[in-house]
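Trainee: Test case, fold it:
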Amino acid sequence: MQRTGEGQRVLVVDDEPAITELLSTTLDLAGYRVSTVGSGQAALHAVANERPDLVILDVMLPDMDGFALCRRMTEGGHTPPILFLTARGSIEDMVTGLRIGGDDYVTKPFHVLELLARVHALLRRSGKATGQVLRSADLTLDETRFQAARGGQPIELTPTEYKLLRYLMVNAGQVMTKEQILHHVWQHEFGEGVVEKLVSRLRHKIDAGRSPLIHTVRGFGYRIAEL
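Mentor: Predicted coordinates:
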């Protein structure tokens, strides 16, 4: 399976265990960070606290109609793209879902490759996928030019350094473990020392003589400061 994700957070709201297991496994393999909840109230709590980059939402939930939940989410301060994934496939339901704030509407049964393509498209349109300029304080990473700069001064990076910096910036504020970095940057099993050496080289280029942006969280991993 092609890895289209770069660690973006996806919240799956569905009370069918088979669906949540399928989506969680599929999206995780595609490179996304996935959390699942089975009720509307749990979804509201997750959106407020986890601030997902995208929500996959069923219409038929045990405690709340998915359309009503969508309205409540779009009224809040953090409004991620919403992809309805439901067995209710009438034109009227589809129109309702899109009219009240949904960004896409997929009916069950569905093909996982189509769903992944729609997820990637929604994240791209929302600026959470490739092709944007990532920022952390005065550090920028232009994904179209593969160019980093701090304070307007270009920083030359190797492809591996670029990949690590991008991974940290996409997940700004989040702690990335050495295991996650190993899997994302190399997709092979190496000793943890290789991560430490790469982070050290990147720090020398990014933070030398400046306020540090890359931080070590001892016993856990590394994070880069948020915007």
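Trainee: Could you use CA atoms for every contact and neighbour count after this?
Mentor: OK.
Trainee: And the helices in the protein?
Mentor: Taking DSSP state H as the criterion, the chain contains helices spanning 17-29, 40-50, 66-75, 91-99, 112-125, 159-170, 178-181, 192-206.
Trainee: Could you work out which of those helices reaches nearest to V133?
Mentor: Checking these against V133 by CA to CA gives helix 159-170 as the closest, at 10.2 Å.
Trainee: what's the closest one packed up against?
Mentor: strand 133-136, helix 192-206, strand 221-224 (3 or more CA pairs under 8 Å, 6 or more residues apart in numbering; DSSP states H and E).
Trainee: so the longest one versus helix 159-170, what angle?
Mentor: With axes from the mean of the first three to the mean of the last three CA atoms, to 10 degrees as the criterion, the two stretches helix 192-206 and helix 159-170 enclose an angle of 80 degrees.
Trainee: Second chain to compare with the first, below:
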Amino acid sequence: MNRRIYILEDDPDIGHILHYFLTEEGFEVELFSSVDKCQHALNKKLPDLCLFDIMLPDGDGITICNHLKEENNEVPVILMSAGEKPSSVYQNSHADIFISKPFDLDFLLSNINKLIAEAA
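Mentor: Modelled structure (predicted):
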């Protein structure tokens, strides 16, 4: 059974790269460009892991991360951003991991695999 990852990313280029890369690595990936669409999907079915951008046009990844963690703390969440400091993200969110953009895809993959293994 493939592990399901929800990606919330408003930049179409980054979203496409992440979707393609993680699909090629064997994950079932759903890509969302808005907080509203992602929240709707989370209300229907929880993934094995979430990868949320922080700065979004209709909200922010920290808020949706914290809401998800209050509802179900077992779903690992990785937050990513080019404009946030790690200390601020960890202080204001319940994210499992924060990754600064730009990031290495192999580094991202190793963190995804680690979190999914820990949650299993």
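Trainee: how about the helices and strands packed on helix 159-170 of the first structure in JSON lines, adding mean neighbour count and distance to P159 of the first structure?
Mentor: Formatted as JSON lines, those follow (neighbours: other CA atoms under 10 Å; distance: least, CA to CA, whole Å):
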{"stretch": "strand 133-136", "mean neighbour count": "18", "distance to P159 of the first structure": "17"}
{"stretch": "helix 192-206", "mean neighbour count": "15", "distance to P159 of the first structure": "11"}
{"stretch": "strand 221-224", "mean neighbour count": "20", "distance to P159 of the first structure": "19"}
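Trainee: so can I have CSV of these showing distance to G40 of the first structure?
Mentor: Output for these, formatted as CSV (distance: least, CA to CA, whole Å):
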stretch, distance to G40 of the first structure
strand 133-136, 32
helix 192-206, 40
strand 221-224, 31
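Trainee: Can you tell me what F107 of the second structure aligns to in the first structure?
Mentor: Under the alignment (TM-score structural alignment), F107 of the second structure pairs with E114 in the first structure.
Trainee: And for its match, the neighbour number?
Mentor: 11 (other CA atoms under 10 Å).
Trainee: ok, now D10 of the second structure?
Mentor: Around D10 of the second structure there are 20 residues (other CA under 10 Å).
Trainee: Pull the number of nearby residues for the nearest residue to it once chain neighbours are set aside.
Mentor: Leaving aside its chain neighbours, D10 of the second structure sits nearest to S33 (4.4 Å; criterion: CA to CA, 6 or more residues apart in numbering). Look at S33 of the second structure: counted by other CA under 10 Å, it has 18 neighbours.
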